[in-house]
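**Q** from the sequence below, what's the structure:
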Amino acid sequence: MIDIDIRPAVPADAGAVLDFWKTAAEGTSISDDVAGVTRLVQRDPGALLLAESDGVLVGTVIAGWDGWRASLYRLAVHPSRRRQGLSRALLDAAEERFVALGGRRGDAMVLEANEPAHHAWAAAGYRREDHWRRWTKPLA
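**A** Down below sits the predicted model:
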């Protein structure tokens, strides 16, 4: 059994989360700054879930709900804590959140080049849908 606590992030966690992602997350986002993380936490309280062990951040997942889609981003586990069930615990917490809010399906953003992540998502029951592609346009 893993010894972690999972809790929603608060605005004061933004700096620690950004530092953690530099070590544990693959890729970067246009919103990777204190203002972006704080805006997420304020707009959708409960969306950014943190896994802590003895008060130390060891994992994250963004479980965003917009009333239509249950979107998963930034599933990240500290490299020294991988393969210990942390990602599964984070996804379980995210899925519980979605079900409570009325979500019917979790959609995950997973980098194509992050092969180890593909295995983790598949082990949690997620399947790749090749008929979709992400389209983006910077707004700022």
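**Q** CA atoms for contacts and neighbours, from now on please.
**A** Fine.
**Q** taking the centroid of this protein, which residue is nearest it?
**A** Central residue of the chain (Cα atoms, centre = their mean): Val61, 1.9 Å from the mean position.
**Q** would you do the same for the sequence below? I want to compare the two.
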Amino acid sequence: MAAMDDPSLSTRSATPADLDAVLAFWKVAAEGTSISDDGDGVARLVERDPDALILAERGGALVGTVIAGFDGWRCHLYRLAVHPDQRRRGVGASGRRGVGSTLLAAAEERFTALGGRRADAMVLDRNTSAHHAWRAAGYEPEPQWSRWVRHLTD
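**A** Here you go, the predicted structure:
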């Protein structure tokens, strides 16, 4: 059964006016934190690529986010976060997509329109409930790769 759209759920690109709400939302809904989880970091993202930060709203309330970054070569997914009260409310008997599935569909549509060929996602190893969601969406870990990081600021 194909997923039906949920008329109460909408997606849109974040604007600078949304940044405080997004940062507060991530404290409730996102697992872990990033060095870029501050007003300046998110503002730079929205300024540089206004369509990269996708918000899901239900009744005007923020219920989910995903960052769909495209560098001209690769498609990267970050900060897929769904409010705890909105999780696991998709598909089932209704046939409707949940918040996470709706956000991933919007991100993948963006990538396809930009010419992207493959999307990758940053998923915390310890976030096992997210592993199930990513697998259900068709994503798989690639154990031959490791993320190497160097912080550029103190």
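**Q** before we move on, the earlier item: the residue nearest to the centre of the first structure -> the second structure?
**A** Counting by TM-score structural alignment, Val61 of the first structure corresponds to Val66 in the second structure.
**Q** which SS class is that match?
**A** Assigned with DSSP: H, G, I helix; E, B strand; the rest coil, Val66 of the second structure falls in the strand class.
**Q** residues in contact with Thr23 of the first structure?
**A** Counting by Cα atoms under 8 Å, 6 or more residues apart in numbering, Thr23 of the first structure makes contact with 78-79.
**Q** can you tell me the helix or strand for it?
**A** helix 14-24 (DSSP states H and E).
**Q** show me what the helix or strand that that helix is followed by is packed against.
**A** Sequence order places helix 34-43 as the next helix or strand after helix 14-24 of the first structure, per DSSP H and E. The contact analysis (3 or more Cα pairs under 8 Å, 6 or more residues apart in numbering; DSSP states H and E) places helix 34-43 of the first structure against helix 14-24.
**Q** in the helix it packs on, which residues are buried?
**A** Using 16 or more other Cα atoms under 10 Å as the test for burial, helix 14-24 of the first structure gives 14, 17-18, 20-21, 24.
**Q** average gap between it and the second structure?
**A** Helix 14-24 of the first structure: mean distance to aligned residues in the second structure after superposition is 0.3 Å, counting by mean Cα distance after the TM-score superposition for the first structure.
**Q** read off where that helix ends up in the second structure.
**A** The alignment of helix 14-24 of the first structure onto the second structure (TM-score structural alignment) covers residues 19-29.
**Q** same check on stretch 114-128 of the first structure?
**A** Mapping stretch 114-128 of the first structure onto the second structure (TM-score structural alignment) gives residues 127-141.
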